[in-house]
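# Quick one, fold the following:
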Amino acid sequence: MGRRPTVYDVAARAGVSTATVSFSFTQPDRVKKSTRELVLATAAAIGYVPSASARGLATGSAGALGLYSFDYQLDTSAEETDLRHFPMYVDEVQRGVQLECRRRGYALMLGAGHQEGQLPADAGN
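Sure, this is the predicted structure:
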């Protein structure tokens, strides 16, 4: 097989419906144990891996969150003593989001932005 195996390939080879293949991975309690074992063995034999993007299309959810924050620390010098340039709560929020995503099984994408000379509005006050 020169292409990536699909749910259709697993279903055809195992002699079950595509719904049974899907349930075997996403809702295993809905499939008889012997059937689930057959489906999983067939999937492993042909190298099938469920597609997260296909699951996202079917469920309307990507299973991923993005967290974007501004990096205000890049413009500070070693002599800088104004702690308002170091918003530590951002790290705490990020860590909380990471832990909750892990608990719920979500992927987390992190991003940060920075433009030269761009600091919080009250940084100089």
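# Please make it C-alpha for all contacts and neighbour counts, starting now.
Will do.
# The chain: strands as residue ranges?
64-70, 107-113 (DSSP state E).
# Sequence B follows; please return its structure for comparison with A:
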Amino acid sequence: MYLDTTYNSFPTVLTNIYTSFLETATKTYAYARCLPSSKQPTVALLTRTITALIEMAYVLIKSKGRAKKGVELGYKCAVTKPQIAFMALNAFRKVLGKRQSRYGKVITWLASRISELKGKNEEALKRMKSVVE
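Here you go, the predicted model:
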């Protein structure tokens, strides 16, 4: 119900997803901060993790509507993969942007991915500007 666009308005669903990504980014930062400096996650690990998170989130959000043996559940989520990626990348940029000295390369990577998404999906992402700002 939390992500169902038949029960909630599209902006509400976007806000719900973005808030979940913010929480995930905050917990990721908190976990990494508790590690000794020799065990801190590398830029490569963080970028792979964020990419995998986006992929997994999309699969989980879209798979909720499938039922076994042809039974229709009535679940519908009209959010696209670029929109999910845009929200995840912006959530991590917001959280890690406060720690620029430690995560500068990750923030640069996030900014480049956001720019890429904007270039390819400008129309689909216009509706999301108010959610991530």
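# Can you pull the TM-score for these?
With the length set by TM-score structural alignment, normalised by the length of structure 1, the two chains reach a TM-score of 0.26; 53 aligned residues with a CA RMSD of 4.2 Å.
# Distance to residue 96 of structure 1 and mean neighbour count for the strands of structure 1 - can I get that in CSV?
Below are those laid out as CSV (distance: least, CA to CA, whole Å; neighbours: other CA atoms under 10 Å):
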stretch, distance to residue 96 of structure 1, mean neighbour count
strand 64-70, 11, 12
strand 107-113, 12, 12
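# so which helix or strand takes in the closest residue to residue 92 of structure 2 other than its chain neighbours?
In space, and not counting its chain neighbours, residue 92 of structure 2 is closest to residue 25: 5.2 Å by CA to CA, 6 or more residues apart in numbering. Using DSSP states H and E, residue 25 of structure 2 falls within helix 10-34.
# which of the residues in that helix are buried?
10, 12-15, 17-19, 21-22, 24-26, 28 (16 or more other CA atoms under 10 Å).
# Wait, residue 25 of structure 2 touches residue 91, no?
Yes - look at residue 25 of structure 2 against residue 91 with CA atoms under 8 Å: they come within range, at 6.6 Å.
# Could I get the strands of structure 1 in a markdown table, plus columns for distance to residue 58 of structure 1?
Output for the strands of structure 1, formatted as a markdown table (distance: least, CA to CA, whole Å):
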| stretch | distance to residue 58 of structure 1 |
| --- | --- |
| strand 64-70 | 15 |
| strand 107-113 | 18 |
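# just so I have it, where are all the helices in structure 1?
With DSSP state H as the criterion, structure 1 has helices at 7-14, 18-26, 33-46, 52-59, 88-104.
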